[in-house]
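In: Pasting the sequence and the predicted model now:
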Amino acid sequence: MELMKPFATQNGEVVDLRSDTVTKPTIEMREAMANAVVGDDRYHEDPTVAELEAYYAELVGKEAALFVPSGTMANQVAMRTWTSPGDVVLAGARQHVLQYERMGSAINSGVQIVPVRDDRGTLSVRELEEQRDIFQFLGLPVKVVCVENTHMPAGGVPIGLEVLKEIRSLFPEAKIHMDGARLFNASVATGIEPSEYAQHVDSVMSCVSKGLGAPVGSLLGGSKEFIENAWKERAILGGQMRQAGVLAAAGLVALQSMRDRLAEDHRRARKLAKAIAARYGLEVLDPDSVQTNIVVFSHPDPEAFLTHLSQADVLGGSVAPGYVRLVTHKDVDDEMIDRTIVAISKAP
């Protein structure tokens, strides 16, 4: 089945649980965009972009940041900035940078990504150590280790600080990059500040266009030197923007006013998880495992399940063969969740 395949609906208001990327900008965002002060970002002359970058850098405790069109570009820029062709990169076998970026790191950076088991959303420290020793023996030291927070395919699982500390101690010479597309979901769920997570990594990226509700954009944070080099790599990949303050203005609103409300999405996701467990059993999904806004569970026929939901005007998606994904966000309220739960109770 095609990943994230949309389904036609019959009637009524649609409950779109395919992804948190489907969110619409708020009225406040639209007003900020209309009134944004802009300049040519190619010449570092857009004050709104500069304000957004500085604000994000402060949130994650980094010296500087770079505004880019997408999370994928942020990851690819980081790979190009940290590596040279032929370098070894370790990443979770199901992480976005490996599975969902169309082999971009191999194409754009010429690196070899070696997959490490991450079944429960956390990299296997034992396997990381094994791979480190293997490549050291071969004279090919690991240059970058990628972590994902939250880990989407595992159901939006936040990474533990102890794991980050272990990875840092295992790879004192390598760079650690955090794909924090949903870093603020992790922070709200755990109470750990984004800067506390980010202090254990060399670079971090976050999306403002997912649960935070902005229409476009992600940010990449790191040292001043790293961002200066990343700015050049962004241009090579076609991410150079002009009067981008129109987009950055929405990102500012997202970061400043939409973080705390992510807890509502988490609460609604757990309600969905309880309904799925009631329908299919705890062996399919333990509701306590759902910590953020993503519900992933196995199903023998995802196509049939999603088609059934579509008949109740509910859209869902899939991220792998045999797996269903439902994602809560700001445009899904309690009434919509209740409708979805009724549909789930009758699903095949």
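Out: It's in. All values reported here derive from a predicted model rather than from experimental measurement. Residues are numbered from 1 along each chain as shown.
In: use CA for all of it now, contacts and neighbours both
Out: Fine.
In: Residue 254: which element?
Out: If you go by DSSP states H and E, residue 254 is part of helix 245-257.
In: Contacts for that helix, please.
Out: Helix 245-257 is contacted from outside by 25, 28-30, 32-34, 36-39, 46-49, 51-52, 55-56, 67, 208-209, 212-217, using Cα atoms under 8 Å, 6 or more residues apart in numbering.
In: Comparison target below:
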Amino acid sequence: MIDFRSDTVTKPCNKMRDIMYHAPVGDDVYGDDESVNQLEAYARLRFNVADALFCSSGTQANLLALMAHCERGDEYICGQSAHNYKFEGGGAAVLGSIQPQPIENEADGSLCFTKIAAAIKPDDSHFAKTRLLSLENTIGGKVLGIDYLIKAREFVDQHNLALHLDGARAFNAAAELNLDISDITKHFDSVSICLSKGLGAPVGSLLLGSEQLIAKARRWRKVLGGGMRQAGMLAAAGQYALENNTQRLVDDHSNARYLAQQLSEISGFEVNMSNTTNMVYATFDNSINITKLAADLKAHDIVFSPSKQLRLVTHLGITKADIDTFIKALTAHI
């Protein structure tokens, strides 16, 4: 199967499966799971943070961060396109009683600091208390550069806000910027890192932050039903992913650029060439029945999600040869 739907479809390699099979386990709620403890200790060193928490998903890690930073009736500011606003079931509002205040993302994925400043609520009982600014990097495949992150840190310090990073694909940003991941994460008070996207682990995310924040998040994780027991097999897979699958992300970016170029040469498709990581976005003219096209290619074991704006994602399960196969099949069925 050649699957362009998302980098969440990656599958553990044989080495990762072997490590999972032999991973020592215990009861993580009691703090007894050796592999979970080892992953969290590794994360503290790898990201140069005070503490880390293994979570079941990126959605959970983001929600725990929001609930650790904010109290009931507080507010966080984020992008209109932010995953933790648009695609996580309204968890902050539903489960945390936290009000999201979305700001329209700029073309490069960033948020305008002038617009953010205008959205910060005054200290008045009529308003929710603005506590947090949440950014996402990468966002829609686009990278927020270090200069912007430095300005974001200065901005929140000036306005007495905390700063969270939805870093589901932060390693993709680091790969594109040719930086160590800690050069990105050091600007934030909390960071979520997904292990099950481009890094290839089957399940799990990390939440990074201060000891106080992680202690609060750990309690909320239990309240939300996220206290996993013998989770060491999953944690061991996550540590393997961090140790072995971060440097190869540049291959996904190279493949995405190759895919974008090949797709742009097919009549009827218009490709957004501005994305620089592992996502290719394209539109198509009315002569192309994208739903039928998706069904036709699925019959040939090629999968993508049909929509008005096509998104194709490269990952460790996609090779350059797979892209050639896709382009050939796509051309034959238009």
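Out: The structure has been received and is ready for your questions. Since we're looking at a predicted model, the values are computed, not measured.
In: Kindly indicate whether the residue opposite residue 67 of structure 2 in structure 1 once aligned is helix, strand or coil.
Out: In structure 1, the residue matched to residue 67 of structure 2 (TM-score structural alignment) is residue 80. Counting by DSSP: H, G, I helix; E, B strand; the rest coil, the backbone at residue 80 of structure 1 sits in helix.
In: Any buried residues in the helix holding residue 254 of structure 1, and which?
Out: 245-255 (16 or more other Cα atoms under 10 Å).
In: thinking again about what came up before, return a ChimeraX selection command for the buried portion of the contacts of helix 245-257 of structure 1.
Out: Here is the ChimeraX command that picks out the buried ones among the contacts of helix 245-257 of structure 1, judged by 16+ other Cα under 10 Å:
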select :25,29,30,32,33,36,37,38,39,46,47,48,49,52,55,56,67,208,209,212,213,214,215,216,217
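In: Let's see which of the contacts of helix 245-257 of structure 1 end up in helices.
Out: The members of the contacts of helix 245-257 of structure 1 that map onto helices under DSSP state H are 28-30, 32-34, 47-49, 51-52, 55-56.
In: in structure 2, what residues pair with the helix holding residue 254 of structure 1?
Out: With TM-score structural alignment as the criterion, helix 245-257 of structure 1 aligns to 232-244.
In: if we can go back for a sec, tell me roughly how far the helix holding residue 254 of structure 1 lies from structure 2 on average.
Out: By mean Cα distance after the TM-score superposition for structure 1, the fitted helix 245-257 of structure 1 averages 0.7 Å away from its aligned residues in structure 2.
In: continuing past that helix, what's the next helix or strand?
Out: Per DSSP H and E, the helix or strand that comes after helix 245-257 of structure 1 is helix 262-280.
In: what about the strands in the stretch 201-348 of structure 1?
Out: 203-207, 218-222, 294-298, 314-315, 317-320, 323-327 (DSSP state E, counting those that start in this stretch).
In: Just give me the mean distance for the longest strand anywhere in structure 2 relative to structure 1.
Out: Determined from DSSP state E, the single longest strand within structure 2 is strand 129-136. Comparison of strand 129-136 of structure 2 with structure 1 after fitting gives an average deviation of 1.3 Å (mean Cα distance after the TM-score superposition for structure 1).
In: who are the neighbours of that strand, in terms of helices and strands?
Out: Where contact means 3 or more Cα pairs under 8 Å, 6 or more residues apart in numbering; DSSP states H and E, strand 129-136 of structure 2 is packed against strand 74-79, strand 162-167.
In: What range does the last one cover in structure 1?
Out: The alignment of strand 162-167 of structure 2 onto structure 1 (TM-score structural alignment) spans residues 175-180.
In: What is the nearest of the buried residues of helix 245-257 of structure 1 to residue 189 of structure 1?
Out: residue 255 (16.3 Å; Cα to Cα).
In: Let me know the distance separating the match of residue 67 of structure 2 from residue 87 of structure 1.
Out: 11 Å (Cα to Cα, to the nearest Å).
In: Need the helices and strands packed on strand 129-136 of structure 2 in TSV (columns: mean neighbour count).
Out: Below are these laid out as TSV (neighbours: other Cα atoms under 10 Å):
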stretch	mean neighbour count
strand 74-79	24
strand 162-167	24
